[in-house]
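Visitor: what follows is a predicted protein model with its sequence.
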Amino acid sequence: MSTAPRAPRVLLAPDKFKGTLTAAEVAGHLAEGIALERPDAEVVVVPVADGGDGLLAAANSAGFEPVELTAAGPLGDPVLTSYAVRADGREAVVEMAEVCGLARLPGRPTQMTAMAATSRGLGEAIAHALDAGAAFVLVGIGGSASTDGGAGLLQALGVRMLEVDGSPLTPGGAGLGRLARVDLGDLHPGLAAARLTVACDVDNPLTGPQGAAAVYGPQKGAGQHQVRALDAGLAHLADVVARHTGQDLRDAPGAGAAGGVGFAALALLGAELRPGAEVVLELTGFHRALAGADLVVTGEGSLDDQTLHGKAPAAVAAAARAAGVPVVAVAGRVTLDEQQLQRAGFGAAHALTDLAAHPEESFTRPGVLLREVGRRIARGLPEAGSSPPSRG
């Protein structure tokens, strides 16, 4: 009994093209182009992310369901936001950028917002998920606006952060130097049984020249004076927490992530910090989808040196290479040379800027260009029934 020849199987696993298209939209345009050239090809879509903005969209594409809530934005004002849960409510995904990140600021970051921004909304979203019965919470902390050492996060989860007179610590990094003690007596009870994982793609310590304030403060509006003040406040926070716990984690890799949210999660919430892209590939079922694929297509807005340091396309390429599946990258622009691409596992790379009639077209008409890239990729697929590429 003969069997029908197997059609080529293409796994589309792009990240977002920041400021232009979501990961799902990128995949949609590529899929249209592939279908125009090879309607017989089987296309599987698994949008990915690296733990920053785009994590929530990746979770929703993987079958999670959005949950709306009102939480504190970066300056404490209430905002309508959401997180994502599995259908059974046992797994939740919270994206800091969506709740209280830089994109939530009413305008560009300023010195005032750098000192006043709070992580409280992130804690409120986590608490909401725990109240609903989540036993596992994945927290993406990229795109943060705050440098408060995670104080707001902790307060929203029941940690009492107290000044000398017993009053609650004021929001934002500006008040950290007034912290006198912490009290975990009212810590959210759901944390005792739940597993908290923080998707973190940086290894900065909390303080010092490579710390949260020095490295990321300027991106959040801090000038030199504010950077020094914030760094001193973070150091004081670490001193107070160390006295309470008997353990000093200010130099732990990732403690400086998201303005010190990494530190708070490690030191007082018992969280695990893991590379964001690695966690997202597990979350979205990428490894299952990889089985049987003849080609993987990944990418992001800019394929550059940062891609090689924990970004989602590099993680996709590494996983595909380990499985012996060839990988093609697609990006708005590509600044990596051939050797860098090959070392990272990319067999080829397509830049929209190479197809655009003028540089702006890659931003104004990315869908058209991506469809053309999809057609070009499809032309290299094996014919139905032919041997797939070697998986050496």
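Guide: Yes, it's here.
Visitor: going by C-alpha atoms from here, please, whenever you check contacts or count neighbours.
Guide: Will do.
Visitor: which residue is the nearest non-sequential neighbour of residue 264?
Guide: residue 150 (5.2 Å; CA to CA, 6 or more residues apart in numbering).
Visitor: here's the one I want to compare it with:
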Amino acid sequence: MNIVIATDSFKGSASTFEVADSIEKGIKNLEPFASINKFPISDGGEGTVDALVAASNGKFIEKEVTNPLGEKVSGRLGLLENNIAVIAMAEASGLTLIKEDEKNPFKTTTYGTGELIKAALDLGVDEILIGIGGSATNDGGAGMAQALGVSLKDGNGDPIGFGAEALENLEVVDMTNIDNRIKGTKVTVFSDVVNPLCGLNGASYIYGPQKGASEEDVKWLDQLLYKYGGTLEKQLNMPVMNEKGSGAAGGLGAGLLAFCNAEIHSGVNKILEKTKLEDHIQNADVVITGEGKMDSQSVYGKAPIGVAKIAQKYNVPVIAIVGSEGSDIREVYKHGIDLVIDIINKPMDLKKAMENACELIEYAGEKAIRSFELKDKLLKWREPYEFI
């Protein structure tokens, strides 16, 4: 049996490597001699560095950076072949870096992401790949720009400070001291969303609530980004507000377009392309993918759907193992997923599920193979009756 495991991380509980290893362990409980190929994947979120470093035999580099609330943490970037660096903004500015009761999209900053970009520039790379999923921020990439030397000033010429709340006072964007190395470096952004910066489909309204914003908060956050985006367009003569993906990661997409002359691409498509996953899927008997939560929103650029679309080309069945499934899960079955297995096998609270994620994923891996093998048993059961 030839099995491909291509899973995203389960945010906050298991990395892409841990998820794949746990599924493999479950499979081996039942099929110890199965041939298994594991591929960590991502849609641009926290598993981006892992996926691309593994695919290219690259290396990890540790860097002390600033987390969303201004505290120092250890972040990673990857150095790949062909003098390319890969960064996941979640490593420095991600939601998993702060506690639930610390969420505050008015105060969180992308400054640490800018520090990771500077670290990549220090390596002398020719290209930087940036995954921008899983953010805790709503500052439009202002903090990232500040870390690169951009001065954001109020009407008196004083620095405005950090976080979305500081954008209220923004009047001047001073590019005098920006790190000039960024101008000669190609910046490619991986994003799983196409939202514009502002409006009802923008960064604040769509993603603000998961970062701690109330219904009233999102209205004010949207206004702050509207002022910020308008200032960027006027002073830098660069249209960013309505570009696809400009609202990704709390508007970091817009900041990368404006300050780094970045190009935004579908995260999952680019990452799957670079991992050469298709070469292995076409010869597989079954593909097992997964993510922390699967629902109707998963069809919009999430990694497991990207995997399933490749498998569909070769008529390979796809089983998704997930931390939880939404009530609208039926939508994913229209996009190449054949079976969804939730790891929760008995009543338990979220905390316990996250603490025991690897054990639960292992059990689900065994269940996935039992389900796949059941297909062959059913076909054999039908054979005597096909001539009647």
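Guide: Received the coordinates, thanks. These numbers were taken from a predicted model, which means no experiment stands behind them.
Visitor: what's the TM between chain one and chain two?
Guide: Here the TM-score for the pair of chains, by TM-score structural alignment, normalised by the length of the second structure, is 0.85; 371 aligned residues with a CA RMSD of 2.7 Å.
Visitor: follow-up on the earlier one: would you mind confirming that the residue nearest to residue 264 of the first structure is in contact with residue 266?
Guide: No - contact criterion CA atoms under 8 Å: residue 150 of the first structure and residue 266 do not qualify, at 10.4 Å.
Visitor: ok, the residue opposite residue 217 of the first structure in the second structure once aligned - how many residues close by?
Guide: In the second structure, the residue paired with residue 217 of the first structure according to TM-score structural alignment is residue 208. If you count neighbours by other CA atoms under 10 Å, residue 208 of the second structure ends up with 26.
Visitor: wait, residue 208 of the second structure sits on residue 139?
Guide: No - at 11.0 Å, residue 208 of the second structure and residue 139 do not qualify as touching, with contact defined as CA under 8 Å.
Visitor: joint contacts of those two?
Guide: 105, 250 (CA atoms under 8 Å, 6 or more residues apart in numbering).
Visitor: residue 335 is in contact with residue 341 of the first structure, correct?
Guide: No - applying CA under 8 Å, one finds residue 341 of the first structure not in contact with residue 335, separated by 9.7 Å.
Visitor: of those two, which one has the most company?
Guide: Neighbour totals were compared for residue 341 of the first structure and residue 335, and residue 341 leads with 22 against 13 (other CA under 10 Å).
Visitor: how about that one, what does it touch?
Guide: 347-349.
Visitor: where exactly do the strands run in the second structure?
Guide: 2-7, 35-40, 59-66, 72-80, 84-88, 127-131, 151-153, 172-174, 186-191, 263-266, 286-294, 318-325, 339-342 (DSSP state E).
Visitor: neighbouring contacts of the first one?
Guide: By CA under 8 Å, 6+ apart, the surrounding residues in contact with strand 2-7 of the second structure are 16, 19-20, 23-24, 34-42, 280-281, 283-291, 303-304, 307.
Visitor: the third one too?
Guide: With contact meaning CA under 8 Å, 6+ apart, strand 59-66 of the second structure is reached by 53, 72-80, 92-93, 111-113, 115-116, 119.
Visitor: check which residues of stretch 273-282 of the first structure are buried.
Guide: 273-281 (16 or more other CA atoms under 10 Å).
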